[in-house]
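# predicted model and sequence below, questions to follow.
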Amino acid sequence: MTSASDDLLTLTIPALRALFQSKTLSPSEYWQAVEARIAAFEPMIQALYAYDPEAARAQAAASTSRWVKNMPLGPLDGVPVSLKELIATKGTPVPLGTAATELLPAAQDAPVAARMREDGAVIFAKTTCPDYGMLSSGLSSFHPLSRNPWNLETNPGGSSAGASAAGAAGYGPLHIGTDIGGSVRLPAGWTGLFGLKPSHGRIPVDPYYVGRCAGPMTRRVEDAAFSMFTLSRTDWRDGTSLPPNEIDWMDLDIDVKGLRIGLMLDAGCGLPAEPEIKEAVTKAARMFEAAGATIIEVPPVLTRSMLDGLDRFWRAKFWGDIAPLPEERRQKILPYIYEWAKRGADLTGAEAVQGFGQTFEMRRACGQLFTTVDAVLSPTNPVVSYPADWASPTNDPERPFEHIAFTVPWNMSEQPAANINCGFSASGMPIGLQIVGPRFADMTVLRLSKLFEDWTGGIGSWPEPETVKKH
């Protein structure tokens, strides 16, 4: 049995705005519902960092006053939003998920945070991530262990771990993560959310880096699409930021007749997709085929050399980042991460550069594939679930990236890709479908995702605090 407060948490952002505008619901009243949900669920899932309900109440009250005057600041005025801990907010330390970081207040808002404030969003918390965002896990040496609301014994994924847990638990409609190899899509897949990794530069980030993107994580496709009006505004601090756009992000209709859609069930290396996952993704592909698309089984774009080269480059880079730290601080890093990074000390400069060169090989392979198809469907995650206290699906620092083989190529090729739920396992865990589009074709990914959500109806029953499986 749900309460009126719980019913509010099912509203989409456009529906909320309509209620704010008609004065039948205020941002303060909505925030009260979100705050009650957090109080009920947070002790179990530990998704938040720097949670400040008092500041959220003040922001919601200010938004309520603006809506009374019919003077909202922007599209997200009054909408609660959480930001991944790595996204700086002025005055709040950015621990980077690790106990090794000195906690100093951030000097300024990162681009995503700045856009949210400009448009009046209620920033109520940051969300947890693992050490340096280098794991697909809710395990961190700084934050409490974050858990998956669908089953507290399982991992929410990462590195946008807290964002995925918060979204699945119903902490408001919008959570922003970051993604350099799958860190929005992977946790979205394991928690049933829609997660968008846009074209590189579409959402400005600071610091920017090869493959690094920010993206919305939501229960419904239209909420992610609507947030892009705010998130996609340019920012000079991101040297890869795309030019200003006039995209109508809510123009989500599409006819798939005649589209060539690739079906990729083999990632080429890494963990193979489990049978339940392959079955669910294949079933999703047949729905597009029934609507008039041509489904083409396509080979993988990733090779063992590419993934191992990226691993070597990331080890070398990360060791370069942490080597200057005093030994006592380095010892505070999560042991799994530290053991992985130490191997970077033995790599030569040439080996590191050759590893980096594999990112261009990924880009070339992805580009070649998209000369033959208009979009690609694949699993997002290769496994259904794994224990909450594991650092990764292998839990082996010598095999750290076996789970990102379906997702990481699209970061390096700068193409938009999204996760959307396409079913559940026999154990009751969400299964993710990845939808990939050509570079800059963010709307194609959103439209295909919305069409699929329309066909399936989306997830109709989300975890509730009183019914979630306890650990």
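Structure received. No experiment lies behind these values; they were computed from the predicted model shown.
# C-alpha only now, for contacts and for neighbours.
Will do.
# list the contacts of the residue positioned nearest the centre of the chain.
Note on the chain: the residue nearest the mean C-alpha position is residue 184, at 1.9 Å, using C-alpha atoms, centre = their mean. Contacts of residue 184 were listed using C-alpha atoms under 8 Å, 6 or more residues apart in numbering, and they are 158, 159, 160, 177, 178, 195, 196, 197, 214, 215, 216, 217.
# could you measure from the last one over to residue 39?
What that stands for is residue 217. For residue 217, the distance to residue 39 under the criterion C-alpha to C-alpha, to the nearest Å works out to 21 Å.
# which one's more surrounded, those two?
residue 217 (34 against 12; other C-alpha atoms under 10 Å).
# tell me who's in contact with the spatially closest residue to the more buried one that is not a sequence neighbour.
Residue nearest to residue 217 in three dimensions, not counting chain neighbours: residue 195, with 4.5 Å by C-alpha to C-alpha, 6 or more residues apart in numbering. Contact partners of residue 195, counting by C-alpha under 8 Å, 6+ apart, are 184, 185, 188, 189, 215, 216, 217, 218, 224, 418, 419, 420.
# please, which helix or strand holds residue 195?
For residue 195, the enclosing helix or strand under DSSP states H and E is strand 194-197.
# ok, residue 125 next?
Assignment of secondary structure by DSSP H and E places residue 125 within strand 122-127.
# between the following helix or strand past that strand and strand 122-127, how big is the angle?
Past strand 122-127, further along toward the C-terminus, the next helix or strand under DSSP H and E is helix 161-169. Using axes from the mean of the first three to the mean of the last three C-alpha atoms, to 10 degrees, the inter-axis angle of helix 161-169 relative to strand 122-127 is 120 degrees.
# contacts only, for the residue nearest to residue 241 when sequence neighbours are not counted.
Counting by C-alpha to C-alpha, 6+ apart, residue 241 lies nearest to residue 201, which is 4.1 Å off, once chain neighbours are set aside. Contacts were defined as C-alpha under 8 Å, 6+ apart; by that measure residue 201 touches 213, 238, 240, 241, 242.
# can you tell me the SS state at residue 201?
Recorded secondary structure, residue 201: coil (DSSP: H, G, I helix; E, B strand; the rest coil).
# and the gap between it and residue 111?
Distance of residue 201 to residue 111, given as C-alpha to C-alpha: 12 Å.
# try residue 286
Distance from residue 286 to residue 111, by C-alpha to C-alpha: 40 Å.
# put this next to the first one:
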Amino acid sequence: MTTIASLSAAELGDLYAARELSPVEVARDALARIERFEPEVNAFVVRDEPVTLAMAQAAEARWLKGEAFGPLDGVPVTIKDNLGVAGWPMRRGSALASDAPFQQDAPATARLREAGCVFLGKTTMPEYGWKGVGDSPLSGITRNPWDVSTGPGGSSSGAAVAAALNLGCIHLGTDGAGSVRIPAAFCGVFGLKPTYGRVPAWPASVMGFLAHLGPLTRTVRDSALAMNAIGQPDARDMTAFKHPPPDFTAGLDRGVRGLRIAWSPRLGGDALVDPEIAALTHAAALTFRELGATVEEVDPGIDDPIATLMTLWSAGAALALRSTDAAGRAQMDPGLVAVAEMGERIESAAYVDALLYQRNALAYQMAQFHERFDLLLTPTLPLPAFAVGRNTPEHGGYGEDWTRWTPLTYPFNITQQPAAAVPCGLTSAGLPASLQIVGAFGNDALVMQAAASFESARPFARVDAPIKSI
């Protein structure tokens, strides 16, 4: 039986056009499920039912008049709490941040509003998005719906949880070292980190050229629809693309026959890959061979760029906290404070070297690699979701540094390439595994095309309600 909770954004548009469903019905259904599930998962930091219903009523009126703005009119969406929404606070997961309404929509928010989307609320994140898990001093702990004793990953924590439970069809996230792909992987949804600049950003992230904006969705097509909207130019971001995006839905059905695809189980490094994740992602990679692509196991030949990442990451944290005194820092996530203090000790020459020369050298290596291969496949993460409230797993040799279990995501923030997390099965404990698809700079369409081909062959598993500890 088809339910509203099972419908995608693409399906909603067709049903609205046929007058078989209304945006108000969909919004009320989403709000009811948020009310039901929120005590178990804690995915939202802002909810505003009167605004949500007013937007849904306006969309319904447009569809009834035959004046819909487009295929996303009336589609429910959520916004991560580090993106501006006019009239709602933007606190970035920090209890110290002002709760005053933000005055302007961020570019991506504005494009969704112009498309007629219905805003359900703002989603949780760790403080300033500094880590890959989902707790903050502002909102507490966010939980993974596949097993509420585990975490959803971060920093787009609430966005991934909302996507997994279909609390809205499109969920805006940000990704500075994996922050779309990490929670997408743990929560079993599709998450896209587009090419840097494809989605304009404002205000600029303190993480600078590492920070990408992208959607988390239950289907690849819904992300493509989202990218058609949020990828439009915006003069407030001087680093963003100045030309409109292609229609990312146009090539989704072209398949992967004839593509040259590289499969790298560890990116040539020493990542501690869980045996079940290794098996599931390897099988997923071989699926592309069945779909007609050439698949070869080969590493791209890059060194782990952790030093480059941490130079830029810690400097960004230092910038975020530069006006926060000792009393304020005492109320913040201690890990964020430690990273900021590390950043305060970085010499300017070392920062510029990482920003310009080290980034460029890695990007050039990957550009050369993509002359041989159209796409690169890796596990998105080397492990399934682990116990909630921790920065690293209790066991597994990862230590206390969260970047040690994310070595396969952050290299592609440094190179600014498009990369997507694609669900590829469940472990014996019922937790999602995820395959990462990486494309050459600017080739977002091919990444989504390959992901859609895989989705057709291996439909993604779904979770309909939070599951208690297994």
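It's in. Just so we're clear, the structure is a prediction, and the values are computed from it rather than from any experiment.
# corresponding residue for the residue nearest to the centre of structure 1 in structure 2?
Pairing criterion TM-score structural alignment: the partner of residue 184 of structure 1 within structure 2 is identified as residue 180.
# which element, helix or strand, includes residue 236 of structure 1?
When the helices and strands are read off by DSSP H and E, none of them contains residue 236 of structure 1.
# and for it, the neighbour number?
Using other C-alpha under 10 Å, residue 236 of structure 1 has 11 neighbouring residues.
# distance of it from residue 208 of structure 1?
Applying C-alpha to C-alpha to residue 236 of structure 1 and residue 208 of structure 1 gives a distance of 11 Å.
# try residue 221 of structure 1
With C-alpha to C-alpha as the criterion, residue 221 of structure 1 and residue 208 of structure 1 are 26 Å apart.
# the two: who's more crowded?
Legend: neighbour count by other C-alpha under 10 Å for residue 221 of structure 1 and residue 208, higher for residue 221 (29 against 17).
# correct me if wrong: that one contacts residue 452.
No - counting by C-alpha atoms under 8 Å, residue 452 is not a contact partner of residue 221 of structure 1; they are 9.8 Å apart.
# quick check: neighbours shared by the two?
Residues touching both residue 221 of structure 1 and residue 452 by C-alpha under 8 Å, 6+ apart: none at all.
# okay, now the counterpart of residue 31 of structure 1 in structure 2: neighbour count?
With the correspondence set by TM-score structural alignment, residue 31 of structure 1 lines up against residue 27 in structure 2. Using other C-alpha under 10 Å, the number of residues around residue 27 of structure 2 comes to 28.
# which residue packs closest to residue 70 of structure 2, ignoring adjacent ones?
Across the structure, with C-alpha to C-alpha, 6+ apart as the measure, the residue nearest residue 70 of structure 2 apart from its sequence neighbours is residue 115 (6.4 Å).
# what's the matching residue for that neighbour over in structure 1?
Residue-level alignment of residue 115 of structure 2 against structure 1, with TM-score structural alignment as criterion, gives residue 119.
# cool, residue 201 of structure 2 as well?
Matched across to structure 1, residue 201 of structure 2 falls on residue 205, judged by TM-score structural alignment.
# next up, the contacts around that match.
By C-alpha under 8 Å, 6+ apart, the contact set of residue 205 of structure 1 is 110, 111, 112, 212, 213, 214, 237, 238.
# compare residue 286 and residue 111 of structure 1 and say which is more crowded by neighbours.
residue 111 (24 against 15).
# which residues touch the longest helix along structure 2?
Counting residues, the longest helix found in structure 2 (DSSP state H) is helix 23-41. Residues outside helix 23-41 of structure 2 that contact it (C-alpha under 8 Å, 6+ apart): 4-5, 16, 44, 49, 52-53, 56-57, 59-60, 74-76, 118, 120, 142-145, 148, 161, 167-168, 465-466.
# check stretch 134-145 of structure 2 too.
Contacts made with stretch 134-145 of structure 2 from outside it, assessed by C-alpha under 8 Å, 6+ apart, are listed as 40-43, 45, 93-95, 124-127, 149-158, 161, 164-165, 186-187, 331-333, 388-389, 463, 465-467.
# ok, which stretches of the stretch 351-470 of structure 2 are strands?
Secondary structure of the stretch 351-470 of structure 2, counting by DSSP state E, counting those that start in this stretch: strands at 375-379, 419-426, 432-439.
# one step back: turn the contacts of residue 205 of structure 1 into CSV, including distance to residue 261 of structure 1 and secondary structure.
Converted to CSV, the contacts of residue 205 of structure 1 look like this (distance: C-alpha to C-alpha, whole Å; DSSP: H, G, I helix; E, B strand; the rest coil):
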residue, distance to residue 261 of structure 1, secondary structure
110, 36, coil
111, 34, helix
112, 32, helix
212, 26, coil
213, 24, strand
214, 26, strand
237, 36, coil
238, 32, coil
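# I would like a ChimeraX command selecting only the buried ones among those residues, please.
Typed into ChimeraX, the line below selects the buried ones among the contacts of residue 205 of structure 1, using 16 or more other C-alpha atoms under 10 Å:
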select :110,111,112,212,213,214,238
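# kindly reformat the contacts of residue 205 of structure 1 as TSV containing distance to residue 277 of structure 1.
Shown next, in TSV, are the contacts of residue 205 of structure 1 (distance: C-alpha to C-alpha, whole Å):
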residue	distance to residue 277 of structure 1
110	36
111	36
112	33
212	27
213	26
214	26
237	39
238	36
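# of the contacts of residue 205 of structure 1, which is the nearest to residue 314 of structure 1?
When the contacts of residue 205 of structure 1 are compared for distance to residue 314 of structure 1 (C-alpha to C-alpha), residue 212 comes out closest, at 13.0 Å.
# pretty sure that closest one sits against residue 182.
No - counting by C-alpha under 8 Å, residue 212 of structure 1 does not reach residue 182; the two are 9.7 Å apart.
# common neighbours of these two, please.
residue 411.
# state the distance from the residue of structure 2 most remote from its centre to residue 71 of structure 2.
Among the residues of structure 2, the one whose C-alpha is farthest from the average of all C-alpha positions is residue 65, by C-alpha atoms, centre = their mean at 35.0 Å. As for residue 65 of structure 2, its distance to residue 71 of structure 2 is 15 Å (criterion: C-alpha to C-alpha).
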